[in-house]
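Undergrad: my questions concern the predicted model and sequence given below.
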Amino acid sequence: MAEPSERGPPRRQERQEPSAAADAVARQIVDASLKVHKALGPGLLESVYEACLRHELTLRGLSVRRQVPQPLEYEGLQLDAGYRLDLLVEDLVIVEVKAVEALTRLHKAQLITYLKLSGLRLGLLINFNVVLLKDGVRRLLG
């Protein structure tokens, strides 16, 4: 007979919370995103929001890299599969910028994969194509 601990579905591995520094950076990113969205509103291209958000974060004194290559390693084989992080802020937080009708599980899976590949803990998925930006922001842990 199976032990009680062996019954039921396997438990998910608990994710560690990101550092206080990463959380502080994430708050700055959300605040900057709100400012950009208030100025521009929905309906523009992702590249426009990405450039404006990068500019706003840079004005706030944060280090921001745009379209950062993310290589993939498989059993010692290094692949440049063309993956790019939209924004990497302070080398702590990945930001994926979207301008879509609705965020999907695929968008979330993309960011989770980038977190896993990069070894970073915190990512923000931000959809600017919404009336209220708070409805388009998702905080994800890797």
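TA: Received the coordinates, thanks.

Undergrad: use CA for all of it now, contacts and neighbours both
TA: Will do.

Undergrad: the closest residue in space to residue 90 that isn't next to it in sequence: neighbour count?
TA: Distances taken as CA to CA, 6 or more residues apart in numbering put residue 63 closest to residue 90, at 4.9 Å, once the chain neighbours are dropped. Using other CA atoms under 10 Å, residue 63 has 14 other residues around it.

Undergrad: how near is residue 63 to residue 57?
TA: Remark: distance between residue 63 and residue 57 (CA to CA, to the nearest Å) = 8 Å.

Undergrad: enumerate the positions of stretch 69-77 that are buried.
TA: 70, 72 (16 or more other CA atoms under 10 Å).

Undergrad: hmm, who's touching it?
TA: Identification of contacts with stretch 69-77 by CA atoms under 8 Å, 6 or more residues apart in numbering yields 78, 79, 80, 81, 82, 83, 84, 85, 114, 117, 118.

Undergrad: ditto for stretch 89-108
TA: Stretch 89-108 has contacts (CA under 8 Å, 6+ apart) with 21-22, 25-26, 42-46, 49-50, 62-65, 85-88, 111, 115, 120-130, 136, 140.

Undergrad: check it against this one:
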Amino acid sequence: MREDELLASVSTGAVIGAFFEVYNVLGYGFMEHVYLAALVRELKARGHRVTREVLVTIHYKGEPLTRQRLDLVVDDRVVVEVKSSPVLPPTARRQTLNYLRATSLEVALLLHFGPAPRFYRLVSSKAGQEGRVSGGGE
């Protein structure tokens, strides 16, 4: 395993652990900003670097088009997107993968604070291939 893959693995493990801790304490039913605030607090308490509302530039045909705001970036390695709804919108995974592709990062986590906690790990190879999605939770 490459060093950057190992570091991303440590960061994703920490985010998933913090996700379940926040879910166990707060439960289901709050707005996304509440879960984001709790995640930031939990991750910082665990010694991780967390940046909120990161702006990334979206390019079209090699030219800057607009900017998009990401929920969190953890340890400068993992994009984190939070959803809080009864049912995860069908577009959420694609949206998160597109956010990831707009960065130089390769790993994202989609955290669903729904009736049951669910997370999805998305990986984008920077070689222009489609991303991969794996899920977990409950």
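TA: Everything's here; your move. Being a predicted model, the structure only gives us computed values, none of them experimental.

Undergrad: report the TM-score for the pair.
TA: Scored by TM-score structural alignment, normalised by the length of the second structure, the superposition of the two chains gives a TM-score of 0.82; 121 aligned residues with a CA RMSD of 1.3 Å.

Undergrad: on that earlier part again, the residue nearest to residue 90 of the first structure maps to what in the second structure?
TA: By TM-score structural alignment, residue 63 of the first structure lines up with residue 49 in the second structure.

Undergrad: can you tell me how far that match sits from residue 78 of the second structure?
TA: 11 Å.

Undergrad: same deal with residue 44 of the second structure?
TA: Distance of residue 44 of the second structure to residue 78 of the second structure, computed by CA to CA: 14 Å.

Undergrad: more neighbours, the two?
TA: residue 78 (25 against 14).

Undergrad: the more buried one -> the first structure?
TA: Residue correspondence to the first structure (TM-score structural alignment): residue 78 of the second structure is matched to residue 93.

Undergrad: greatest separation within the contacts of stretch 69-77 of the first structure: which pair is it?
TA: Farthest pair in the contacts of stretch 69-77 of the first structure (CA to CA) is 78 and 85. Separation: 17.3 Å.

Undergrad: can you list contacts of the helix or strand containing residue 31 of the first structure?
TA: Per DSSP states H and E, residue 31 of the first structure falls inside helix 20-40. Outside helix 20-40 of the first structure, the residues within contact range by CA under 8 Å, 6+ apart are 49, 52-53, 56-57, 89-90, 92-93, 122, 124, 128, 133, 137.

Undergrad: that helix maps to which residues in the second structure?
TA: So helix 20-40 of the first structure sits over residues 6-26 in the second structure, by TM-score structural alignment.

Undergrad: that stretch vs the first structure - mean distance after superposition?
TA: Superposing on the first structure and averaging over aligned pairs (mean CA distance after the TM-score superposition for the first structure), stretch 6-26 of the second structure comes out at 0.6 Å.

Undergrad: ok, back up a step: from residue 30 of the second structure, how far off is the match of residue 63 of the first structure?
TA: Counting by CA to CA, the gap from residue 49 of the second structure to residue 30 of the second structure is 24 Å.

Undergrad: likewise for residue 85 of the second structure?
TA: When distance is defined by CA to CA, residue 85 of the second structure is 9 Å away from residue 30 of the second structure.

Undergrad: cool, residue 117 of the second structure as well?
TA: According to CA to CA, residue 117 of the second structure and residue 30 of the second structure sit 13 Å apart.
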